[in-house]
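Trainee: Structure of the sequence below:
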Amino acid sequence: MKHKKQKECLNRGDLTTFESLSKQHIRPLIELNDKINSLTASEQVINSTRIVVVGDQSHGKTSLLEAISGVDLPRGEGIQTRVPLVLQLRETITSEEYALIKIASSNSSAERISLDKIGSEVYHYTKKAAGQGKDVKDEPIELKIFRRDQDDLTLIDLPGITRVALSDQAGGDGKKLETLILGMCRRYITPEESIVLNVVSAMVDFSTSASLQLSRELDPEGKRTLLCVTKVDQHQEEGLHDKITTAIETMGIPSQMVYAVRNRTASENKNNLPLVEVRRLEMIEMEKMFEHRSEGKYGLGMEALSKQLVRIQYENICETLPLTRLMIEERVKVLQHSIDALPEYIADAVVCRSKAAELIDACVCCLKDQIHGHASLENTFSNVESCEGKSLELSLVVKDWKEARKKDCGNASVLYSEEKFLGAFSFQLELHCRTDGEDENSVGLFLIIEVPKGEPIKKMIVDYSCSAFCEGDEIVTESTSNDFIREQIWGWEPFISEDEADDLSGKMTFTAFIYVDKVTSESEDIDRDGRMLCAQLSDLQDEFLSNIESLHSNHFFFSEHFRKSLAKDIIATRGGLGLPGSVAPHLPIVVLKRLRKNLAKMCKEYRQSVFQECKMTATAILCNCIKESAHPQLLLLLEKKMGDVFEEQMKVLGTHHASIIEWEDSMHSSNHYFMDTVQSIRENIFDDGSATPSYLADLDPERIKFMSNEEQKLVDMQIEIFAYWKLMKKRFVDNIIMSTHSELVSKPIYNILKESMIKVALCKNDEDMVSLLSPAEDAVEERTFLCSRLKKLVEALELLEGFDETVMPRVLL
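Mentor: Sure thing, here's the model as predicted:
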């Protein structure tokens, strides 16, 4: 992600000539800048001034650096610069000339070497950093050279761009090797703080230079691009001056940023001529070659180039360090916020027990609030603007990349990072080790943002940058900005091509830096779906009651179909136990039992729904109170115990429900509701002044008068069965709902959960208690990693405290 940079006008002292600046002005500033670059190397969003030397292979880049530094660097067939070489040139303050060398990422001290050993030692350290083969790797080597008559300058030399690969370079794939080197060059020269020194041989057509093409892409106005034409002494044809002039005009590079140089000759190297003498001989030859050059068109010679690089470096450092400081300050806040959100290791068992009890109590209190309806909506739903202007980092580690890429991995080929939050919004990386698109073997990387249900979010503008590292080496970085709307996933497919992904092995790390620029909320009120447990249980009760009501409607009991069914039953039992002509006394009971045969099934469904809702809500609250990354073992233990409690209560409730269903077999009630209902229906039928319900429409008094005794008994039986069904239904629903709430809600939450969880958690011995509260290994590693980065940034800020751009002399160019 690119920060929005606002360059402030520096109110430095009076303008001065560069020549009047002393080493006391320049060296401390360069040393400070180098240290800041070193300390912020792992922060992609922080950049300070650096001069990056790029060029196509065999264009004289190494020879140029040798001429500037006065030392010999590794030479030979193919790519010799396989890793970035941070070349720190300093004039010695003593009579000694020497060099210090180390791998930049190493914590060990730099090795002191003599100048004549530099070539062999750089070669040796390159093998240590990049391996025994010829592959290139983004593992910088720092080489600090102290010698007489040396300009104070820091350069970063990158591998030469080539399309020809050896067998042990990128699998022998020249195109892949070129892409790899170009990617490295792009990462170093993309930041606006980078100065790009393009090295191009006088022997080639400048327009074919891959490094120049990349520079023109990333710096189209040419404000930070230098062109150095090398090997001018080998250009036998006339017209080199016109060639350089044409390049200046067509490429839009300012003439003061273009230089023509002659590399050191073989005899000069062999005789180990002093740097001053080499440059004097160079200028004698250059003045002869370019005698017709117009004054001020472009620069000549190594000394002029070196002075200009020092000048540009000084000015750029003065210009960029204030902004770098602001970026570091912002990054410190982000890292500190991320560290604060991560759990700490607790070594004291007493503190661990207290912490566990506190977490359990908080969980149970939240559950009670959910039952009471006291949970604050303010706490449940975050302010949509709470994450504006904030940022976070995500990281996903794949320890065995080859294994993750296998076709038979199934769902394991899709991996997720740890979920992180800004306010109530969650952010997560989704990695497809093998995608399902047209390029099915490529790698896809996506950013998932989840918005809480009911959160009035309309749009979220997010900037994010994703990178992939293989064994610490950066493979690819992609950046973009998107307008997020609900249920969208952003990312790249492919993020890594099939060929490149197949060549990678070992540990892969995928990172994302996310910055929330703007959040827009809905103007209209919206219905919140994320209701509390009490509301969910109320819905389940209403649904249960509705299902019971739908079994047999009032119309059903007075329908022709039911009447015929009763008549059939009466005929079938005629002559049985009972007085002559009467209905068998057990017949209504048989009919009622038949009518309620589905009650047990509906009761089980309701019981299961309440169980699932309570367990799911309780587990969610537990996970919210105890983060998995903070105390994974405690969470696992309590989650199991919580599940066991609800499972046990479910069994108790099942037995209780079976008893309630069994009670209804008695067909008994001391409640007068049954007779009241019977009397009310008869009054509705025979009272001319009352409004008759629609389900009694067919039972008008005139029709009943002309019925036979058997038919009238049938009507009485309909009324009595209907009245008892209403009584039983009311009693059954009340008993089921009350017992369910008692066994699955009240008893677990108020009486059982807290005691059970405290007992299982706090019964451990001291050693086990500390282990139980230990953070997740990934969280510990991430905290250590973030603390290490934070420490470096704090050190960088401390160094910058002594830097005051307002007192630095401004150079008069």
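
Trainee: use CA for all of it now, contacts and neighbours both
Mentor: Fine.

Trainee: center of the protein - which residue?
Mentor: In the chain, the C-alpha nearest the mean C-alpha coordinate belongs to residue 394, at 3.4 Å (CA atoms, centre = their mean).

Trainee: Quick check: the gap between that residue and residue 796.
Mentor: As for residue 394, its distance to residue 796 is 24 Å (criterion: CA to CA, to the nearest Å).

Trainee: for stretch 167-174, the distance to its chain's centre please.
Mentor: 33 Å (CA atoms, centre = their mean, to the nearest Å).

Trainee: What's the end-to-end length of it?
Mentor: 10 Å.

Trainee: Need the contact partners of that stretch.
Mentor: Residues outside stretch 167-174 that contact it (CA atoms under 8 Å, 6 or more residues apart in numbering) are 133-136, 162-166, 176-177, 503.

Trainee: can you name the two of these that are farthest apart?
Mentor: Taking CA to CA, the two most distant members of these are 162 and 503; they sit 19.3 Å apart.

Trainee: to compare against the first, here's another:
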Amino acid sequence: MATFANTYDEKIRPLMDKIDQARTLLAPVELPKGNGIVTRYPLVLRLRKSDERRVYRLHDDSHENKKEILNEADLNIPRYIEEETKKLAGDNKNVVRNIIELQVEDPDVRDLTLVDLPGIAHNPIAGQPEDIYEQTINLIREFITQEGSVILCVFPANVDIATVQSFKLAREFDPTGKRTIGVITKSDLATDQDMLVQQLLMDRHDVLHLKLGFVAVRNRTTKENISLQEAHVREKEFFAEHPASTAAGWDCVGIKSLIDRLATVYSDRVKEMFPKLRQDIQARLKDVKQQLSNLPPHLQTPTERVVVYNETVDLYVEKILKSHLMTSNDARQGTVTHILHKKFESYRLTVRKQRGDLFSPAYCSKVEEEMKGYSGDQLPNFLSSAILKKFVTENLDQLWNETEKLILDCFRTTMIQLRKAEDAACIDNPLLAKLINLFRDVCSSYMKEKKDKVQDQLKELVLLEEHEPYTINTAYMYRSITLFLIVLRRLLYLCTASKNFYFTAVG
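Mentor: Prediction:
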């Protein structure tokens, strides 16, 4: 039953969400009215058919009382909403994303969920942020993206439909108009009654076409202090004398027609969705049965539990640890060994680049500048022990920084790969999923111990080199001997040349 309810809420309930300023059109309770932005937050109004009338304020899960009944006899609903608006959005004219949710149970309503959104504000007024237009547009987009929702584009009859931006927004997510209904309000203020009729009929190419059509209504003005029932009577009397009721039919005019059209859309969508709903339930039922079949048998004795536990440990070691940590014989590229090998290659290139920088002109100039500070205290053109130790220490520090990054990256990558393998193995093994946190703790503790040990060992080697720099590197020794021989030959040449010059001068 829970599966059916969850699927119902996911697939069917959104079909009842009617979007964008359906304020006093369908609401069986009084809502605040006024100029400018009256709605500054998403107002969710859930209509539920019931034997008696009740109005509730629904709170989120963090509230102690999730469902608070409102006494309409003692409580002014519009004023209550205005006070809650101030608590939620403050005294300014800004908009917020928090939701106020009301549930109305009544014998005369249909099961529908209305979402009243702030109107589109093009220019900020006093107390509004500069990006009020972007805020309202983005908030509306969040709700009309739901594929199962029906969008109500509400606009007054005395406004050119070509300038109504709500239709432009609706076309972004409903380009074919299959889930958009146009609602024309203030029909008594229409400057061109014939154009109103033509829009309802949609039989001309120069009017907007929607698959769900248009409905014209006459809602109460701010000056009319009458009940909803009286407003419906006045609306019916108005359209009885209006040409739209004759030309387009009563199914295109009046609040009742709008409600009937929404109910028809809802009914058609439910008929369309129920076969898919049955398939979804059957698929979920199959998954549940598969999960139940994977559960281990009931273990009655400690010996049986130990045996199953050991089997699970072996499975973890063979399927996760060995499979992903040890070298692969089938040349797979997803193993940890392969991934770490690429990291070591990158580290080797970095170290090679650092070594090449030692012979760059810039580095040689740096050494020369440092040697000038010791002029007179040391032999010319020979590095002193202090200068050598300073430069060796600097380069060893750079080497350690790269090495430490490599150590941390390798162990982190190893743990990430193990997590992925663990998650994949737990999908079809509920028992392993129950024990996986225990195995993870043991594995993480072991990996941390090894990481610290590797860091300490390598750091100790670096500190040892920094303490007393020396080298037996063959490349360095060969280069040093070669340079020494070149200098020696040069000296011998100079000595010979000087001797010949002396004898020539004497003779």
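
Trainee: And the TM-score between these chains?
Mentor: The TM-score (TM-score structural alignment, normalised by the length of the second structure) is 0.58; 375 aligned residues with a CA RMSD of 5.4 Å.

Trainee: sorry, back to before: between residue 162 and residue 503 of the first structure, point out the one with more neighbours.
Mentor: Using other CA atoms under 10 Å, the more surrounded residue of residue 162 of the first structure and residue 503 is residue 162, with 20 against 10.

Trainee: Please list all residues in contact with residue 143 of the second structure.
Mentor: residue 19.

Trainee: sorry, back to before: format the contacts of stretch 167-174 of the first structure as JSON lines; extra columns: secondary structure and distance to residue 221 of the first structure.
Mentor: Output for the contacts of stretch 167-174 of the first structure, formatted as JSON lines (DSSP: H, G, I helix; E, B strand; the rest coil; distance: CA to CA, whole Å):
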{"residue": "133", "secondary structure": "coil", "distance to residue 221 of the first structure": "39"}
{"residue": "134", "secondary structure": "coil", "distance to residue 221 of the first structure": "35"}
{"residue": "135", "secondary structure": "coil", "distance to residue 221 of the first structure": "33"}
{"residue": "136", "secondary structure": "coil", "distance to residue 221 of the first structure": "30"}
{"residue": "162", "secondary structure": "coil", "distance to residue 221 of the first structure": "26"}
{"residue": "163", "secondary structure": "coil", "distance to residue 221 of the first structure": "27"}
{"residue": "164", "secondary structure": "coil", "distance to residue 221 of the first structure": "31"}
{"residue": "165", "secondary structure": "coil", "distance to residue 221 of the first structure": "33"}
{"residue": "166", "secondary structure": "coil", "distance to residue 221 of the first structure": "36"}
{"residue": "176", "secondary structure": "helix", "distance to residue 221 of the first structure": "29"}
{"residue": "177", "secondary structure": "helix", "distance to residue 221 of the first structure": "28"}
{"residue": "503", "secondary structure": "helix", "distance to residue 221 of the first structure": "37"}
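
Trainee: Which among these count as buried?
Mentor: 134-136, 162, 164-166, 176-177 (16 or more other CA atoms under 10 Å).

Trainee: and of those, the nearest to residue 328 of the first structure?
Mentor: Among those, and counting by CA to CA, the member closest to residue 328 of the first structure is residue 136, at 29.9 Å.

Trainee: For residue 129 of the second structure, see how far away whatever residue of the second structure lines up with the closest one is.
Mentor: Mapped onto the second structure by TM-score structural alignment, residue 136 of the first structure lines up with residue 95. Noted for residue 95 of the second structure: a distance of 9 Å to residue 129 of the second structure, by CA to CA.

Trainee: Count the neighbours of residue 105 of the second structure for me.
Mentor: 21.

Trainee: Does it touch residue 45 like I think?
Mentor: No. Using CA atoms under 8 Å, residue 105 of the second structure makes no contact with residue 45, being 10.6 Å away.

Trainee: Just the buried positions in stretch 419-431 of the second structure, please.
Mentor: 421-422, 425, 430.

Trainee: Let me have those in JSON lines, extended by distance to residue 112 of the second structure and secondary structure.
Mentor: Below are these laid out as JSON lines (distance: CA to CA, whole Å; DSSP: H, G, I helix; E, B strand; the rest coil):
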{"residue": "421", "distance to residue 112 of the second structure": "46", "secondary structure": "helix"}
{"residue": "422", "distance to residue 112 of the second structure": "45", "secondary structure": "helix"}
{"residue": "425", "distance to residue 112 of the second structure": "44", "secondary structure": "helix"}
{"residue": "430", "distance to residue 112 of the second structure": "40", "secondary structure": "helix"}
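
Trainee: Show me which pair in those is furthest apart.
Mentor: Pairwise over those, using CA to CA, the maximum falls at 421 and 430, 14.9 Å.

Trainee: mind listing the helices for the stretch 301-450 of the second structure?
Mentor: Ranges of helices within the stretch 301-450 of the second structure are 302-316, 323-325, 336-357, 361-372, 385-426, 430-467, based on DSSP state H, counting those that start in this stretch.

Trainee: ok, which stretches of the stretch 701-813 of the first structure are helices?
Mentor: 701-705, 709-741, 753-762, 766-772, 777-800.

Trainee: Which stretch of the second structure is the longest one matched to in the alignment?
Mentor: Under TM-score structural alignment, helix 709-741 of the first structure corresponds to no residues of the second structure.

Trainee: Going by neighbour count, list what's buried in that helix.
Mentor: Result for helix 709-741 of the first structure [16+ other CA under 10 Å]: buried residues 714-715, 717-729, 732-733, 735-737, 739-741.

Trainee: Same check on the third one?
Mentor: By neighbour count, and taking 16+ other CA under 10 Å as the criterion, the buried residues in helix 753-762 of the first structure are 753-754, 756-758, 761-762.

Trainee: Quick one: residues contacting the match of residue 136 of the first structure.
Mentor: 40-41, 89, 118, 132, 135-136.

Trainee: I am finished for the moment; much appreciated.
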